[in-house]
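Q: Provided below are the primary sequence and the corresponding predicted coordinates.
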Amino acid sequence: MNETIETILEHRSIRSFKDEPLTNEQVHTLVKAAQAASTSSYIQAYSIIGVKDQEKKKKLAQLAGNQSYVEKNGHFFVFCADYNRHHAAAEMHGTSVKETTESTEKFMVGLIDAALAAQNASIAAESMGLGICYIGGIRNDLEEVSDVLQLPDYVVPLFGLCVGYPAQDPNIKPRLPLENIYHVDEYEQNPDAFKEGLRKYDETISAYYSDRTSGERTVGWSSLMAHKLTKPVRTYMKKFLKKKGFPLN
């Protein structure tokens, strides 16, 4: 096993950072690492907003559900799906890409490109001894987030990424068993085998939470998901996307 794989397998989310900002060189290195990720058809349908202004970070922390580590970290990035520059490129050459960028397929390309770029940046950050935490909470109110970041049409903020020097050393959270994730040749549809794997995983996660909370929390993964996913969240999303130029045809 090489150092890269060891870095990946040792990932854990960091939610407490030292009061030490990243240098411009570190930030630029992470952005370059993000840009080195694969991109569909060379479209590069994403942008990264680095947020340094403390008032903006404070506002974003509030919008993300009062998550203090959005405000207090070494650097905060917001990854966006972005076709604004593609519309500009089309104008430069007297054409229109509106019909294409409004499609569900191209919106998915923007999502995937941004996610690949962010994961590259995350692995690079962890290889530098930094910690990271993804922030999906910025999608609680994308209208406000877009105003804070002054985002034009065709640019949608997807998630944030806290990066900084860790002020904590949490345990690695166990992932699902390989047999529940990896299928060979076709999707495994034996419900008994599938649920047995989940039951074993429940025991692992229950022990993990019990150790983490000194016995105050012992919930298993299947129970957590069964209750967590019963109520839809952020149901305004389709309306917001349409307003930003993504009717998803």
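A: Nice, thanks for sending it over.

Q: hey, let's count contacts and neighbours off CA atoms from now on
A: OK.

Q: Looking at this structure, which residue reaches furthest from the middle?
A: G94 (35.3 Å; Cα atoms, centre = their mean).

Q: Pull the residues that contact stretch 187-199.
A: Stretch 187-199 has contacts (Cα atoms under 8 Å, 6 or more residues apart in numbering) with L176, P177, E179, N180, W221, S222.

Q: Which of the residues you listed has the largest number of neighbours?
A: W221 (19 neighbours; other Cα atoms under 10 Å).

Q: now it: how far from K173?
A: Per Cα to Cα, to the nearest Å, W221 is found 11 Å from K173.

Q: next one: T29
A: T29 is 28 Å from K173, where distance means Cα to Cα.

Q: Could you grab the helix/strand/coil label for E188?
A: coil (DSSP: H, G, I helix; E, B strand; the rest coil).

Q: Count the residues that sit near it.
A: 14.

Q: same deal with S96?
A: 15.

Q: Which residue is the nearest non-sequential neighbour of it?
A: Closest residue to S96 apart from its sequence neighbours, by Cα to Cα, 6 or more residues apart in numbering: A90 at 5.5 Å.

Q: Tell me if I'm right that the one you found and T100 touch.
A: No. With contact defined as Cα atoms under 8 Å, A90 does not reach T100; the gap is 11.6 Å.

Q: counting contacts, what elements does the lengthiest helix in the chain pack onto?
A: Criterion DSSP state H: the longest helix present in the chain is helix 104-127. Contact analysis of helix 104-127 by 3 or more Cα pairs under 8 Å, 6 or more residues apart in numbering; DSSP states H and E lists helix 3-9, helix 24-35, strand 46-51, strand 75-82, strand 131-135, strand 155-164 as its packing neighbours.

Q: this is the other structure I want to compare:
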Amino acid sequence: MNTTIETILQHRSIRKFEDKPLTDEQIKMIVECAQAASTSSFIQAYSIIGVKNKEKKKRLAELAGNQPYVEDNGHFFIFCADLHRHEHIGEIENTEVKGSIESMEKFIVATIDASLAAQNASIAAESMGLGICYIGGLRNNMEKVAELLEIPSHAIPLFGLAVGYPAQQTDVKPRLPYTNVYHEEVYNTDKGSYQKQLQEYNETISAYYHTRTSGKRSDTWTSQMANMLKEPKRMEMKGFVEKSGLARK
């Protein structure tokens, strides 16, 4: 096992940071590592917005559901699916590109590109001794986030990434069983073995919460997911994405 793999396997979300900003050199290195990620057909369909301003981070924290670590961190990055620059490419090359950049395919490409870049950024930050926490709560109020950040057409904010010096360390949260995630040749649809693996994982997660909270919590993973999924959320997202000029076709 090498240090890169050790860094990846030791990932945990950090939700309390020291009051210490990242340097410009650290920010640049993290972004350059993000840019080194794979990108579909070299399209590079994403942008990253960094936020240092305390008042703006406070507003983003409110929009994300009053999560304090959105405001209190070393630096806050917002990863955007971005095909706005490709509008300019069409103008520069005198080529009609609107049908393509408004397609569902290119929207998927943009979200994948942004996600790959973000994971590269996360691993880079963790390898530098920093902690990270992804913030999907920005999608609670995507339109207001887009207005605050002055995001143009054919681009949307997907999620945030809080980065900073950890003020606390948590245990690594156990992931799903390897055999529940990895399938060879074909997808394993055997209901008995599949659900048995999930039940075993429930026991692992329940024990993890019980230990972490000194017995105050011992819920299972499947109960968490069922409660989360029983009511659809953010149903306005499709309309906002289309309004932004993406996934219209």
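A: That came in fine, so what should we check first? Bear in mind that the values here come from a model prediction, so they are computed numbers and not experimental data.

Q: quick revisit: ok, the residue nearest to S96 of the first structure to Y165 of the first structure distance?
A: 42 Å.

Q: Neighbour count: these two, which is higher?
A: For A90 of the first structure versus Y165, neighbours defined as other Cα under 10 Å are more numerous around Y165 (23 against 13).

Q: That one - nearest residue in space that isn't next to it in sequence?
A: Nearest to Y165 of the first structure is L130, by Cα to Cα, 6+ apart, at 5.0 Å.

Q: residue contacts, that neighbour?
A: V163, G164, Y165, P166.

Q: which one of those residues sits closest to S41 of the first structure?
A: Of all these, S41 of the first structure sits closest to V163, with 29.0 Å by Cα to Cα.

Q: ok, now which ones touch the closest residue to the closest one other than its chain neighbours?
A: Closest residue to V163 of the first structure apart from its sequence neighbours, by Cα to Cα, 6+ apart: I132 at 4.6 Å. I132 of the first structure is in contact with R12, S13, I14, R15, S122, A125, E126, L161, C162, V163, G164, counting by Cα under 8 Å, 6+ apart.

Q: May I see those organised as TSV, with distance to K238 of the first structure and neighbour count added?
A: Below are the contacts of I132 of the first structure laid out as TSV (distance: Cα to Cα, whole Å; neighbours: other Cα atoms under 10 Å):
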residue	distance to K238 of the first structure	neighbour count
R12	31	17
S13	29	17
I14	31	22
R15	30	23
S122	28	25
A125	33	22
E126	34	20
L161	23	21
C162	26	25
V163	30	30
G164	33	27
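
Q: looking at the alignment, what does E179 of the first structure pair up with in the second structure?
A: In the second structure, the residue paired with E179 of the first structure is T179, using TM-score structural alignment.

Q: Now that match. Nearest residue, chain neighbours left out?
A: Q197 (7.8 Å).

Q: Give me the neighbour count for the one you found.
A: With other Cα under 10 Å as criterion, Q197 of the second structure counts 16.

Q: Distance of it relative to I205 of the second structure?
A: Applying Cα to Cα to Q197 of the second structure and I205 of the second structure gives a distance of 12 Å.

Q: before we move on, what about P166 of the second structure?
A: 24 Å.

Q: picking that back up, the residue nearest to S96 of the first structure looks like it's in a strand, true?
A: No. Secondary structure of A90 of the first structure (three-state DSSP): helix, not part of a strand.

Q: Report the separation between it and D82 of the first structure.
A: From A90 of the first structure to D82 of the first structure the distance is 14 Å (Cα to Cα).

Q: do the same with E102 of the first structure
A: 12 Å.

Q: ok, the two, which is more surrounded?
A: D82 (27 against 20).

Q: Now do the nearest residue to Q35 of the first structure once chain neighbours are set aside: how many residues are near it, please.
A: Leaving aside its sequence neighbours, Q35 of the first structure sits nearest to A117 (Cα to Cα, 6+ apart; 6.1 Å). Neighbours of A117 of the first structure under the rule other Cα under 10 Å: 25.

Q: What of L9 of the second structure?
A: Quick note: L9 of the second structure (other Cα under 10 Å) scores 10 neighbours.

Q: The one 10 residues further on now?
A: When counting by other Cα under 10 Å, one arrives at 13 neighbours for D19 of the second structure.

Q: With M235 of the second structure instead?
A: 9.

Q: what does it align to in the first structure?
A: Under TM-score structural alignment, M235 of the second structure pairs with T235 in the first structure.

Q: Where does its match sit, in terms of helix or strand?
A: Using DSSP states H and E, T235 of the first structure sits within no helix or strand.

Q: Next, find the distance separating it from L241 of the first structure.
A: From T235 of the first structure to L241 of the first structure the distance is 11 Å (Cα to Cα).

Q: before we move on, what about I172 of the first structure?
A: Distance from I172 of the first structure to L241 of the first structure, by Cα to Cα: 35 Å.

Q: that older thread, let me have the contacts of I132 of the first structure in CSV, adding distance to A33 of the first structure as columns.
A: Output for the contacts of I132 of the first structure, formatted as CSV (distance: Cα to Cα, whole Å):
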residue, distance to A33 of the first structure
R12, 20
S13, 19
I14, 20
R15, 23
S122, 9
A125, 9
E126, 12
L161, 14
C162, 16
V163, 14
G164, 16
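
Q: Could you let me know which of these ends up closest to G245 of the first structure?
A: Nearest member of the contacts of I132 of the first structure to G245 of the first structure, counting by Cα to Cα, is L161, at 24.5 Å.

Q: now that closest one: how far from Y69 of the first structure?
A: L161 of the first structure is 10 Å from Y69 of the first structure, by Cα to Cα.

Q: same deal with S16 of the first structure?
A: Look at S16 of the first structure and Y69 of the first structure: by Cα to Cα, they are 6 Å apart.

Q: what's the answer for L111 of the first structure, then?
A: 24 Å.

Q: Same check on K238 of the first structure?
A: 28 Å.

Q: one step back: and K228 of the first structure, which of the helices and strands packed on helix 104-127 of the first structure is closest to it?
A: strand 131-135 (17.5 Å).
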